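**Q** model this:
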Amino acid sequence: MKKIIQQLTSSERILLASHTNPDGDAIGALLAMGLALEKLDRQVTLHNESSIPAVYRFLPSVHRIQKQLPDPARFDTAVILDCGSLNRVGSNADAIKTIPVIVNIDHHTTNSRFGQYHLVDVDACATSEIIYRLIQTMGLEIDASIATAIYTGILTDTGSFRFSNTNQAAFTICEAMVAAGVKPSAVAQHVYGTYSLGRIKLLNLALDSIEISNNGYLSIMTVTQEMLADTGTQPEDADGLINYARRIRDVKVAALIHELENGPGAKGGPKQFHVSLRSDGSVDVSRIATTFGGGGHAGAAGFSMASSLAELKQTIYNLSDGFGESCQIN
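**A** Got it, this is the predicted structure:
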């Protein structure tokens, strides 16, 4: 950590980036680190190439997160947050690689230790926990804005303290963040309390798409581009839907297959999908994800793939043989 602090304090222009399709931890860590570094009068740019899910747009300074990557030659340091590999930042990974110094801060067990400096703690409940400790060590004030970002990151990555990654630090840090000005009821209202009508309609379609393996150990939920168009929703509105599939009785692993918009030149080619995986704790889904170039935690992981929907479903079912009896599409 000492070398990372020396690098950050000696840098003038810093890029902060987190993974595509960001969750609360990716956004919370990004904002907290960015706001903290500005207290050192550094020029800080926040980047995430995906749209920010509506439930997180209440966070202080979230409007400053840029989808377009500025000229990487402007920066002397890049801090990559909550990413198991640099490619998780998305299409700008190669451009970010040209920045002279890359600092990798993460808590995923599948982290590849990329970058010149890495602060990876797989025992941390969230990357936001690591950011909290880093800010504390740097002696920077944690004001209400930074505290709200850290609190939201920990709250969401622990599933409101329900997931197995919930540790003592999660409660200790959140208590300190409340003392710094966080209003837990307000955060919960934004993150869990309100939904647009379109998202409710999307949820209805997603629930109707659920398929269960013959042995009942695996559930698959699908969100297609057609479903998004029919409900007038955005890709980020699919955030959290997988939890409904995971909570089905006897299900050990839930998969959400999310059809992405095909990029330039993809016309006529295989469709692009992102697969989110969630486990009840009996299956390490990070091992499944890494097989396809993804990553994550034992209980939550993901990967992307070009395929037909039918072939992708069958691939997932074939991988589920280790859950119990052979799983095939109903």
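
**Q** C-alpha from now on. contacts and neighbour counts both.
**A** OK.

**Q** so who does residue 282 touch?
**A** With contacts defined as Cα atoms under 8 Å, 6 or more residues apart in numbering, residue 282 is in contact with residue 252.

**Q** which residues touch stretch 162-174?
**A** Contacts of stretch 162-174 (Cα under 8 Å, 6+ apart): 123, 124, 125, 129, 132, 151, 154, 158, 161, 281, 299.

**Q** got TSV for those, with neighbour count too?
**A** Converted to TSV, the contacts of stretch 162-174 look like this (neighbours: other Cα atoms under 10 Å):
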residue	neighbour count
123	13
124	20
125	26
129	23
132	22
151	31
154	28
158	18
161	16
281	14
299	19
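
**Q** what's the most distant pair in those residues?
**A** Among the contacts of stretch 162-174, the pair separated by the greatest distance (Cα to Cα) is 132 and 281, at 26.9 Å.

**Q** circling back to that earlier point, so which of the contacts of stretch 162-174 belong to helices?
**A** Using DSSP state H, the members of the contacts of stretch 162-174 that fall in helices are 129, 132, 151, 154.

**Q** excluding chain neighbours, what is closest to the second one?
**A** In space, not counting the residues next to it along the chain, residue 132 is nearest to residue 150; the distance is 6.9 Å by Cα to Cα, 6 or more residues apart in numbering.

**Q** one more to line up against the first:
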Amino acid sequence: MVGEKDGMARADAPGGGVPAGGPAEDGEFAQVVKTLQAGRRFALFLHLSPDGDSIGSTLALGLALERLGKRTVWVGADLPGDAYRFLPASDRFRLWNEVEEDWSQYDAAVLLDCADLDRVGPARAAIERIGRVVNVDHHPSNRRYGDVNYVEPGAAAVGEITARLIDALGVPLDTAMAYGLYTAILTDTGSFQYENTRPGTLRLAARLLELGVEPQRVSQSIFDQRPLRVLRLLREALGTLEVGAGGRLAWMTVSRAMMDRVGAHRGDTEGFVNYPRSLAGVEVALLFVEEPDGRVRISWRSNREVDVSRLAARFGGGGHARAAGCTLAGPLEKARVQVLQDVARYLEEQATEAAGPSPGPGGPGPGPWGGGEGPS
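**A** Here you go, the predicted model:
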């Protein structure tokens, strides 16, 4: 899924990391800066169901470019969820098809935290009108689809890269930008709990606090103030929780019917996959979400050992070692069985390798989900 070699950088350097120093990596980062300096009009695109990294990084870079006198528009096929309304300038985000723009007049489309151009959904039509694409990301599975690409898998969040871009552009960070960057980093590190949290990540977070970010305001808005419909949807989703593969695999399902019953929005399932992930003994957690068009969006998480980006890649997806995603054609039950069988088989093979050679033939083993469990 990855094309040419990704641009790497040190995520543990002061301020969240600096380009690693190799000619290709330095050149790619510098090319992004040069492109942003040279253009006058930029359209910044969110990916589908935008998360805190996509939203916060886009907001911060958009404000920085405007400080340089450039015109920007921030659009996507999905708007940020209610949890991100606290962000300064969050009302600037627009649905791409509700903006009356001549897209061909923009110098470039800028995509942050978007591993695949298909992740922008129908907004891709606007990007194709613009023509030139700047792709800045930290997913190892990034397809390097841009005319200008900078991919840094070592970054905890694209927010780290965005902070360095803003510094390289010579724009002083202000409080509004700092809120965007802090939101990006907080969400992609699981509140600084995930293994992608490095010393440079925390140094950058400290810098953002010094600029006026109130951490309790951010965490409460994102994690502790959910609409009633989200909790009602979570109640239904938890009722689907199942465990297999000897307790190493857990999954939940959100059908379209569930979402319609509670009036849920597309992004309301954000974070749901962490519930099966939190079960003791679980290594791989999955969330199956049925989309309005019948496709099935799957969120993948792992705890310690399994690189779920490689498993998701088998189904055309990708991401990080501990967090990945993919989308399959429906129906929901078919997609779920297909994925669960593959993951259970992988976990069984992994367990067999860890146990060493089999002592000999025996009775029948467990089914493909282990221990007799299966999807229902």
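
**Q** returning to that earlier point: the residue nearest to residue 132 of the first structure pairs with which position in the second structure?
**A** Superposed on the second structure with TM-score structural alignment, residue 150 of the first structure falls opposite residue 181.

**Q** likewise for residue 255 of the first structure?
**A** Checking TM-score structural alignment: residue 255 of the first structure goes with residue 286.

**Q** so that match is in contact with residue 272, correct?
**A** No: counting by Cα atoms under 8 Å, residue 286 of the second structure does not reach residue 272; the two are 9.4 Å apart.

**Q** more neighbours, these two?
**A** Higher neighbour count among residue 286 of the second structure and residue 272: residue 286, with 28 against 20, using other Cα atoms under 10 Å.

**Q** quick one, what contacts that one?
**A** Residue 286 of the second structure neighbours (Cα under 8 Å, 6+ apart): 250, 251, 252, 273, 276, 277, 298, 299, 300, 301.

**Q** roughly how far does it sit from residue 273 of the second structure?
**A** According to Cα to Cα, to the nearest Å, residue 286 of the second structure and residue 273 of the second structure sit 6 Å apart.

**Q** can you list residues touching both of the two?
**A** Counting by Cα under 8 Å, 6+ apart, the shared contacts of residue 286 of the second structure and residue 273 are 251, 252, 299, 300, 301.

**Q** for the residue nearest to the second one when sequence neighbours are not counted, what are its contacts?
**A** Same thing as residue 252 of the second structure. Leaving aside its sequence neighbours, residue 252 of the second structure sits nearest to residue 241 (Cα to Cα, 6+ apart; 4.6 Å). Applying Cα under 8 Å, 6+ apart, we find residue 241 of the second structure in contact with 250, 251, 252, 253, 276.

**Q** what does residue 241 of the second structure correspond to in the first structure?
**A** Counting by TM-score structural alignment, residue 241 of the second structure corresponds to residue 210 in the first structure.

**Q** same check on residue 30 of the second structure?
**A** By TM-score structural alignment, residue 30 of the second structure lines up with residue 2.

**Q** for that match, give its distance to residue 47 of the first structure.
**A** Counting by Cα to Cα, the gap from residue 2 of the first structure to residue 47 of the first structure is 25 Å.

**Q** neighbour count: the two, which is higher?
**A** residue 47 (23 against 10).

**Q** I'd say the more buried one and residue 19 touch.
**A** No: using Cα under 8 Å, residue 47 of the first structure is not in contact with residue 19; the gap is 9.4 Å.

**Q** cool, thanks, signing off.
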